[in-house]
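# predicted structure and sequence below. I'll ask about it afterward.
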Amino acid sequence: MKNENLGIRAVCFGEVLWDNLPTGRKLGGAPLNVAYHLNKLGVFTEILSRMGSDDAGRDLRDLCVELGVPTTLLQWDEAHATSTVEVHIDEKRDVTYEIVFPVAWDFIEADEREISAVEQADFFVFGSLSTRHTPSYASLQRLLGVAQYKVLDINLRAPFYTKERILDLIAAADLVKMNAEELAFVSEWMELPSSLTDREKVAMLMQRYAVPEVLVTYGADGAVYHAQAGGFSYHFPAWKVEVQDTIGSGDSFLAAFLSLRCQQEREVSPEEILAFAATLSGFVTQSNGACPVYDASTINRFQWLNFLGKIG
């Protein structure tokens, strides 16, 4: 890993919030987590979202600035509060969420400034949760019409999704990222036979909705990258680490994946892309919260120590 400007631009669309954890308040929201890691990895990434004009919103913006996340596209809302989420972590370190509705990011606007930023971005990341309310969903539809490379991060948080809306988002995407449980839901909505393997399910999804790339994460079992070009499915195992919490591990995986997948100066192999994504995800999983502090030397040391552990 190198902390350098890669000459790539991105925009992440969706929720920004405070996660109320047992250990205290932490910055959160999948699109914001992805934006944080992309900026750490040298991809200039703006977060497009909306906060309440309240103390929580001002604190959120200030922390984004401190963490190096550009705030140009953060919007203020006089009528709705900044989002908060109650986070519960069980004895197995699995996480559940209580998400307030409605909040400021349910009313994200897409005017000339936002459209221009997305037009100029090399890729556009959007999460499914932020489409739960019509105003933000309508803004997303406008932005998808101008985006160059569209990355859908599926986050199914009951009751804030519908089958129809998720399938419409899949059809609009160039890359879909989901976990194994979300793939099971999508396959059921598509009325696919339960006897199919995950690889067969993904192949049918890619064919039916003309999706060029799909990324499926399996937690401790790693991830599989499916690409229509070349017709391959590539599996990479996860690092074996001591889990602190799983908050943001999938977000960091996606950010690391995109930072190499969208390289412009050199071609990067799927193995190198997934190895780096697994490394950053493993580091976040053994850290507290979704946005731990790190630099290139931190990740290089983590990767080297885990490599030595595998061969020792």
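Sure, I can see it. Numbers count the residues shown, from 1 in each chain.

# contacts and neighbour counts: CA atoms only from here.
Fine.

# state the distance from Asp245 to Ile99.
Applying C-alpha to C-alpha, to the nearest Å, the value for Asp245 to Ile99 is 19 Å.

# would you map the helices across the protein?
Listed in chain order, the helices of the chain (DSSP state H) span 30-40, 55-67, 112-120, 134-144, 163-172, 180-189, 198-209, 249-261, 270-285, 296-311.

# what's the second one packed up against?
Under the contact criterion of 3 or more C-alpha pairs under 8 Å, 6 or more residues apart in numbering; DSSP states H and E, helix 55-67 touches strand 17-21.

# quick check: Asn306 touching Trp239?
Yes. At 7.2 Å, Asn306 counts as touching Trp239 under the criterion of C-alpha atoms under 8 Å.

# for Trp304, grab the count of nearby residues.
Neighbour count of Trp304, defined by other C-alpha atoms under 10 Å: 12.

# should've said Thr285
Residues near Thr285, counting by other C-alpha under 10 Å: 25.

# from Gly309, how far out is it?
17 Å.

# ok, now how distant is Glu15 from Leu74?
11 Å.

# relative to Glu91, how far out is the residue nearest to Leu143 when sequence neighbours are not counted?
Nearest residue to Leu143, sequence neighbours excluded (C-alpha to C-alpha, 6 or more residues apart in numbering): Ile115, at 6.0 Å. Distance, Ile115 to Glu91, using C-alpha to C-alpha: 44 Å.

# what separation do you get for Asp55 and Pro270?
Asp55 is 44 Å from Pro270, by C-alpha to C-alpha.

# now Arg142
32 Å.

# neighbour count winner among those two?
Per other C-alpha under 10 Å, whichever of Arg142 and Pro270 has more neighbours is Pro270, with 18 against 15.

# please name the nearest non-neighbouring residue to that one.
Using C-alpha to C-alpha, 6+ apart, the closest residue to Pro270 is Tyr234 (7.2 Å).

# what does Asn288 give?
Asn288 sits nearest to Gln244 (C-alpha to C-alpha, 6+ apart), 6.0 Å away.

# pull the contacting residues for the one you found.
93, 285-288 (C-alpha atoms under 8 Å, 6 or more residues apart in numbering).

# of those residues, buried ones?
Among the contacts of Gln244, those buried by neighbour count (16 or more other C-alpha atoms under 10 Å) are 285-288.

# what is the nearest of the residues you listed to Phe107?
Asn288 (30.2 Å; C-alpha to C-alpha).

# okay, one more to line up with it:
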Amino acid sequence: MTADRITPGPVVFGEVLFDCFPDRRVLGGAPFNVAWNLHGLGQAPLFVGAVGDDDNGAEVRRTVSAWGMDMSGLQQDPLHPTGTVQVRIENDEPSYEIVPDQAYDHIAREPALKAVAGREQAILYHGSLALRHHQSRHTLLALREHLRARVFLDVNLRAPWWDVESVHALMHGATWVKLNEQELDALVKDDGEGLESKARHCLERFGLQALIVTRAAEGALVVSREGRVLSRSAPPVDGLVDTVGAGDAFSAVTLMGLMHGWDWEEILDRAAGFAAKVCTLRGATSQEKGFYRW
């Protein structure tokens, strides 16, 4: 699936890192995966993040350059290492240690503002993990103010790097928010309400245009400002390998749909279909350009 490119493409802000398994390293980070997929889909994103002045950072730059992505927003931090997440497998279940004080925690304001020049009408996408440190948070807030952009917030709660108040603050001023069902439960007080009622409450409280709730194998639900509630079941996956990156794939196509003015039925259908396709990969992204033509 490709579409005519819209200029300017979205600004994608946040972490790029390596997931370090016992037997391999995998390049990722939710915002980076979203930007990678958007580029594969022909949408000319600008990724704004940071790597260290180290071997991992050099590898990120080589990989991004080979993929043809715009690297003008990728900063090099001489004081902090390229991000890593240590993944351990115990009883066939992974556990994660998100290492603190990484380069993506220190995305600098002035280079970021310089990089986004000319993209004042772009959608601004960001998550929540990279905002755990004040420097990246202040840079993100400066971008929000400078761009006066429509904001797509992709909530990703990772203990212990979040609290309700800080996430609620990010939701204020967002245009669209995407989160999963467990994250909605964590962020909205449970008064015995059902999923749809919680979603409506969240939409109204934060003045959103739409709230998107992903539900793993049960698909996704969207509540819009116009009062519409739409749901989409997850399509079957032929050749399932793993579900790593499915949510990031869903976000990328949702952004693409918002850029192109698709209605929510089309967005849900295409986003769920692409997420299912990513589940046939080992990992979150592909370096095969043909994978993105469907």
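That came in fine, so what should we check first? Small disclaimer: the values here were computed from a predicted structure and weren't measured.

# and Ile115 and Glu91 of structure 1? which has more neighbours close in?
More neighbours surround Ile115 than the other of Ile115 of structure 1 and Glu91, with 19 against 6 (other C-alpha under 10 Å).

# and that one, how far from Ala10 of structure 1?
Relative to Ala10 of structure 1, and taking C-alpha to C-alpha, Ile115 of structure 1 is found at 13 Å.

# and if you look at Asn179 of structure 1?
Counting by C-alpha to C-alpha - Asn179 of structure 1 and Ala10 of structure 1 are separated by 23 Å.

# have a look at those two and say which one is more surrounded.
Higher neighbour count among Asn179 of structure 1 and Ala10: Ala10, with 25 against 19, using other C-alpha under 10 Å.

# could I get the contacting residues of that one?
By C-alpha under 8 Å, 6+ apart, the neighbours of Ala10 of structure 1 are 43-46, 118, 121-125.

# returning to what we had before: more neighbours: which of Asn306 and Trp239 of structure 1?
Counted by other C-alpha under 10 Å, Asn306 of structure 1 and Trp239 do not tie: Trp239 has more neighbours, with 23 against 16.

# which one is the more buried one nearest to, not counting chain neighbours?
Nearest to Trp239 of structure 1 is Gly282, by C-alpha to C-alpha, 6+ apart, at 5.8 Å.

# list the residues that contact the one you found.
Gly282 of structure 1 touches 238-241, 249, counting by C-alpha under 8 Å, 6+ apart.

# now the residues you listed: which count as buried?
Counted by 16+ other C-alpha under 10 Å, those give 238-239, 249 as buried.

# quick one: which of the residues you listed is nearest Glu66 of structure 1?
Ser249 (21.2 Å).

# how close does that closest one get to Ser49 of structure 1?
Distance from Ser249 of structure 1 to Ser49 of structure 1, by C-alpha to C-alpha: 21 Å.

# same deal with Glu242 of structure 1?
From Glu242 of structure 1 to Ser49 of structure 1 the distance is 33 Å (C-alpha to C-alpha).

# which of these two has more neighbours?
Ser49 (27 against 11).

# wait, isn't the more buried one in contact with Thr71?
No. At 9.2 Å, Ser49 of structure 1 does not count as touching Thr71 under the criterion of C-alpha under 8 Å.

# contact partners for Arg215 of structure 2?
With the criterion set at C-alpha under 8 Å, 6+ apart, Arg215 of structure 2 makes contact with 180-181, 221.

# what does Pro237 of structure 1 align to in structure 2?
Aligned by TM-score structural alignment, Pro237 of structure 1 pairs with Ser233 of structure 2.

# find the residue closest to that match in space, skipping its chain neighbours.
Using C-alpha to C-alpha, 6+ apart, the nearest residue to Ser233 of structure 2 is Gly219, at 4.2 Å.

# ok, Gln120 of structure 1 next?
Arg9 (7.6 Å).

# the one you found: neighbour count?
21.

# and it, what does it touch?
43-45, 120-123.

# give me the most central residue, structure 2.
Per C-alpha atoms, centre = their mean, the C-alpha nearest to the average position across structure 2 is that of Pro31, at 3.9 Å.

# check contacts around Asn33 of structure 2.
Applying C-alpha under 8 Å, 6+ apart, the residues contacting Asn33 of structure 2 are 245, 248-249, 284-285.

# thinking again about what came up before, okay, the residue nearest to Asn288 of structure 1 and Asn300 of structure 1: tell me how far apart.
Counting by C-alpha to C-alpha, the gap from Gln244 of structure 1 to Asn300 of structure 1 is 20 Å.

# residue in structure 2 matching Ala220 of structure 1?
That one, Ala220 of structure 1, aligns with Ala217 by TM-score structural alignment.

# in this structure that match contacts Val237, no?
No. Counting by C-alpha under 8 Å, Val237 is not a contact partner of Ala217 of structure 2; they are 10.2 Å apart.

# Ala30 of structure 1 against Ser249, yeah?
No. Counting by C-alpha under 8 Å, Ala30 of structure 1 sits too far from Ser249 to count as a contact (9.9 Å).

# need the distance between the two termini of stretch 122-136 of structure 1.
22 Å.

# ok, stretch 33-47 of structure 2 next?
Stretch 33-47 of structure 2: ends 10 Å apart by C-alpha to C-alpha.

# again, but for stretch 38-48 of structure 2
So stretch 38-48 of structure 2: terminal residues 14 Å apart, C-alpha to C-alpha.

# structure 1: matching residues for that stretch?
Going by TM-score structural alignment: stretch 38-48 of structure 2 matches residues 38-48.

# can you list contacts of that stretch?
Contacts of stretch 38-48 of structure 1 (C-alpha under 8 Å, 6+ apart): 1-14, 31-32, 35-36, 68-75, 108, 114, 255-256, 259, 295.

# out of these, list just those in strands.
8-13, 74-75 (DSSP state E).
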